[in-house]
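K.L.:
just coords:
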């Protein structure tokens, strides 16, 4: 069954993917590969939007619009919300949401391999934050919406500042805190998918 689906993917995608694209495909994680197989005509578009999202988030991080924190902070929330909003604009809500979920499955595999994502090892609370912010991003636009990218940026920034998204609680030095405000040591976090990090509203930083 899986082999048959993959052959269909190759036949259907052959007209829109180059040889270099196929090499890139084989480097993807299993969850993302599965998404590509079921969305072959949206895969290339999703890659373009993903690259666009990283550039826009990096640009926002260099301004004073948000907290400059790309690993659990407002910029992290922005990146996920913008990614989902742009994906929904161009390919619809269902495909966008399923790609977001595939990405979080990928993060769990990254954790299992003890690899880094945005400079830190992924964990459960980060995944919860991402999924929540993904859903908020999906609410900010519609498929084929004519909302400009600049308007979308400010729409998301305003949503973050008004507390409609989630970030991870930290102190001014960037140390993770429990919901009671206790500093969590690096040793307490090391190698743990579940930990005592705390999600707070995105206006709290």
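P.N.:
Thanks, I have it. Everything numeric here is computed off the predicted structure, so don't read it as measured data.
K.L.:
for the rest of this, base every contact and every neighbour count on C-alpha atoms.
P.N.:
Fine.
K.L.:
how about residue 68: what's its closest non-neighbour residue?
P.N.:
Closest residue in space to residue 68, ignoring its immediate chain neighbours: residue 61 at 4.5 Å, by CA to CA, 6 or more residues apart in numbering.
K.L.:
all helices of the chain, in order?
P.N.:
2-13, 19-25, 30-38, 43-61, 74-91, 93-112, 124-138, 149-161, 186-189 (DSSP state H).
K.L.:
ok, residues contacting the longest one?
P.N.:
Contact partners of helix 93-112, identified using CA atoms under 8 Å, 6 or more residues apart in numbering, comprise 29-32, 35, 39, 84, 87-88, 116-117, 121-123, 127, 130-131, 134-135, 138, 142-143, 193.
K.L.:
taking the residues you listed, please make a ChimeraX selection of just the buried ones.
P.N.:
Applying 16 or more other CA atoms under 10 Å to these, the buried members can be selected in ChimeraX as follows:
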select :29,31,32,35,39,84,87,88,121,122,123,127,130,131,134,135,138,142,193
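K.L.:
ok, now which ones touch residue 43?
P.N.:
residue 36.
K.L.:
distance of it from residue 94?
P.N.:
From residue 43 over to residue 94 the distance is 14 Å, taken as CA to CA, to the nearest Å.
K.L.:
what of residue 170?
P.N.:
Distance from residue 170 to residue 94, by CA to CA: 33 Å.
K.L.:
between these two, which one's more packed in?
P.N.:
More crowded of residue 170 and residue 94, by other CA atoms under 10 Å: residue 170, with 24 against 12.
K.L.:
okay, one more to line up with it:
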């Protein structure tokens, strides 16, 4: 993590110069397209021509990958320049604020002088310093993440057939990753304990009514216990039917492709939340869907996808309170097609649902996510569920 003294020395102009140089190199590479297209005479044939053609294809591919990586580097460096300019302005303003109030900043700590004006000012300054250090860390992390991907060859031309298209693919990849990080920063939730539900007398009765015990989060169990106390086993049966309706309907959408982390999965979560919102209200539906994502074995990327799509489903239901289940399904399906949902692409990146075709998303069934996710303990804690289901 960068120190206060280090970020005071960051120079956005130098970063900008590097970006300009790389942009010029990208332009030169993309400008080679005409030479590539005219490199082989149309009338040339024979073994020598075939060998030359093979060599030309290899060179074309290498140039396309170079164009993609150069363009990605230009994008991330240009973004870093803008971010560093903003950071430097913040550092200068905070240093000035400290000086005017009798403080100085050393090693990221606010130190008072004999002219210090008060503890409140010191506390405000310390918050400003920590925010700027966190901003610097994010800039550093984002820049290094993309540059490492470029150097490792993870960023490629995405199947482009021209140098210009390859350059666009490289820039698009950076944009996708930036959006991915923003989505994960917003759509996360702290993990919860797990419990077997139903249990006790409710469990005994539920088993005889055809329910199977399952492992769910403690927050889910609390909400379901409350639902059962209000509406009995028939209320639980209705809830289970809503979930099954969402699952079975999803299996018939997008040819059943992407039932895990893909288009059908996005539909299922949104439709389930839409149906719950109509039956129980948006607040209760939101609390239950969020509680469901607090399973500690769930990876943060699909959790982010689900939380986002759950929210869109509730929004659709709230905007269409009189829609039938069939009409809701149509609205949700269209939202997936329009890119209002997110899915996980083959690069493990959250992208809009209209940026990949059904069946061309992450193959999670063959490549399961890890189940040990200790970092999720630092995510947002929604607190204990408190909503009561509407209509009861």
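P.N.:
Arrived safely, thanks for sending. Everything numeric here is computed off the predicted structure, so don't read it as measured data.
K.L.:
count of neighbours near the closest residue in space to residue 176 of structure 2 that isn't next to it in sequence?
P.N.:
Counting by CA to CA, 6+ apart, residue 351 is the residue found nearest to residue 176 of structure 2 once chain neighbours are left out, at 6.5 Å. For residue 351 of structure 2, the neighbour count with other CA under 10 Å is 23.
K.L.:
roughly how far apart are the alignment partner in structure 1 of residue 351 of structure 2 and residue 149 of structure 1?
P.N.:
Aligned by TM-score structural alignment, residue 351 of structure 2 pairs with residue 200 of structure 1. Note on residue 200 of structure 1: its distance to residue 149 of structure 1, by CA to CA, is 27 Å.
K.L.:
give me the neighbour count for whatever residue of structure 2 lines up with residue 55 of structure 1.
P.N.:
Superposed on structure 2 with TM-score structural alignment, residue 55 of structure 1 falls opposite residue 248. Here the count is done by other CA under 10 Å, and residue 248 of structure 2 has 12 residues near it.
K.L.:
ok, now residue 144 of structure 1?
P.N.:
12.
K.L.:
which residues does the closest residue to it other than its chain neighbours contact?
P.N.:
Spatial nearest neighbour of residue 144 of structure 1, chain neighbours left out: residue 89 (5.0 Å); criterion: CA to CA, 6+ apart. By CA under 8 Å, 6+ apart, residue 89 of structure 1 lies in contact with 141, 142, 143, 144, 145.
K.L.:
trace residue 89 of structure 1 over to structure 2, please.
P.N.:
Per TM-score structural alignment, residue 89 of structure 1 is aligned with residue 278.
K.L.:
state the distance from its match to residue 75 of structure 2.
P.N.:
In terms of CA to CA, residue 278 of structure 2 sits 44 Å off from residue 75 of structure 2.
K.L.:
contact partners for the closest residue to residue 6 of structure 1 other than its chain neighbours?
P.N.:
Leaving aside its sequence neighbours, residue 6 of structure 1 sits nearest to residue 37 (CA to CA, 6+ apart; 6.7 Å). Going by CA under 8 Å, 6+ apart, residue 37 of structure 1 touches 5, 6, 9.
K.L.:
10 Å instead?
P.N.:
The contact partners of residue 37 of structure 1, by CA atoms under 10 Å, 6 or more residues apart in numbering, come to 2, 5, 6, 7, 8, 9, 10, 12, 13, 25, 43.
K.L.:
quick one: what's aligned to it in structure 2?
P.N.:
In structure 2, residue 37 of structure 1 lands on residue 225 (TM-score structural alignment).
K.L.:
could you measure from its match over to residue 209 of structure 2?
P.N.:
16 Å.
K.L.:
give me the nearest residue to the spatially most central residue of structure 1, chain neighbours excluded.
P.N.:
For structure 1, the residue nearest the mean C-alpha position is residue 80 (4.2 Å; CA atoms, centre = their mean). Leaving out its chain neighbours, the residue that sits closest to residue 80 of structure 1 by CA to CA, 6+ apart is residue 134, at 5.5 Å.
K.L.:
now the closest residue to residue 31 of structure 1 other than its chain neighbours: how far from residue 89 of structure 1?
P.N.:
Once flanking residues are discounted, residue 31 of structure 1 sits nearest to residue 102: 5.1 Å by CA to CA, 6+ apart. Look at residue 102 of structure 1 and residue 89 of structure 1: by CA to CA, they are 19 Å apart.
K.L.:
what do you get for residue 159 of structure 1?
P.N.:
18 Å.
K.L.:
re the thing from before, give the equivalent position in structure 2 for the residue nearest to the centre of structure 1.
P.N.:
Per TM-score structural alignment, residue 80 of structure 1 is aligned with residue 269.
K.L.:
swap in residue 151 of structure 1?
P.N.:
That one, residue 151 of structure 1, aligns with residue 327 by TM-score structural alignment.
K.L.:
list the contacts for its match?
P.N.:
Counting by CA under 10 Å, 6+ apart, the residues that residue 327 of structure 2 touches are 320, 333.
K.L.:
same question for the one 4 residues further on.
P.N.:
By CA under 10 Å, 6+ apart, the contact list for residue 331 of structure 2 reads 271, 313, 316, 317, 320, 323, 325, 337.
K.L.:
with residue 22 of structure 1 instead?
P.N.:
10, 13, 14.
K.L.:
I'd say the second one and residue 19 touch.
P.N.:
No. Residue 13 of structure 1 is not in contact with residue 19 according to CA atoms under 10 Å; the separation is 11.0 Å.
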